[in-house]
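**Q** sequence and computational prediction follow.
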Amino acid sequence: MRLLIRLLTEEDGPTAVEYAVLLAMITAACLGAVGTMSQATADSFDSSATQISGALGS
């Protein structure tokens, strides 16, 4: 019972949860950005390859 009361009254728990939620949000944003950038990079290389092939007449 004392453990439960101590857990409910301590402020370290909520602070740790807030940091965990913040870290999860930052991670999700980074993963979304990497996904978007990787697709844009692939599209750019595909476009460059098409233009080079057209210029070389292949």
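**A** Here it is on my side, so go on.
**Q** when you work out contacts or count neighbours from here on, use the C-alpha atoms and nothing else.
**A** Will do.
**Q** and the helix or strand Ala40 falls within, what does it pack onto?
**A** Assigned by DSSP states H and E, Ala40 belongs to helix 12-56. Secondary structure elements in contact with helix 12-56, counted by 3 or more CA pairs under 8 Å, 6 or more residues apart in numbering; DSSP states H and E, are absent; no helix or strand qualifies.
**Q** how far is that helix from where the chain is centred?
**A** Between the centre of helix 12-56 and the centre of its host chain there is 7 Å, according to CA atoms, centre = their mean, to the nearest Å.
**Q** for comparison:
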Amino acid sequence: MIEKSNKGGANPADRGTTDAIGSQLKRYYKSVEQEPIPDQLLDLLEKLDQAERSGGKNGAN
């Protein structure tokens, strides 16, 4: 039977890898947050807002 050397925790090497991946993901998502929103998506959001303000009369109920 193989025993874990670190009960209830991850291997220190795995922990370092996990931390590195987490840091890279945070940097990636931060860069995505800073990207401009495409005009087509802004137009769609505006149409949805207008439909909500009109009470869903345009089929967007």
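**A** Cool, got the structure. A quick note: this is a predicted structure, and the numbers were derived from the prediction, not measured.
**Q** TM between them?
**A** Laid over one another, the chains give 0.47 as their TM-score (TM-score structural alignment, normalised by the length of structure 1), with 35 aligned residues with a CA RMSD of 2.6 Å.
**Q** please enumerate the helices of structure 2.
**A** Per DSSP state H, structure 2 has helices spanning 12-33, 39-53. These are given in chain order.
**Q** in JSON lines: those, plus mean neighbour count.
**A** Rendered in JSON lines, the data for those read as follows (neighbours: other CA atoms under 10 Å):
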{"stretch": "helix 12-33", "mean neighbour count": "11"}
{"stretch": "helix 39-53", "mean neighbour count": "12"}
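**Q** quick one: contacts for Leu25 of structure 2?
**A** Leu25 of structure 2 is in contact with no residue at all, counting by CA atoms under 8 Å, 6 or more residues apart in numbering.
**Q** what's the distance between it and Val32 of structure 2?
**A** For Leu25 of structure 2, the distance to Val32 of structure 2 (CA to CA, to the nearest Å) stands at 11 Å.
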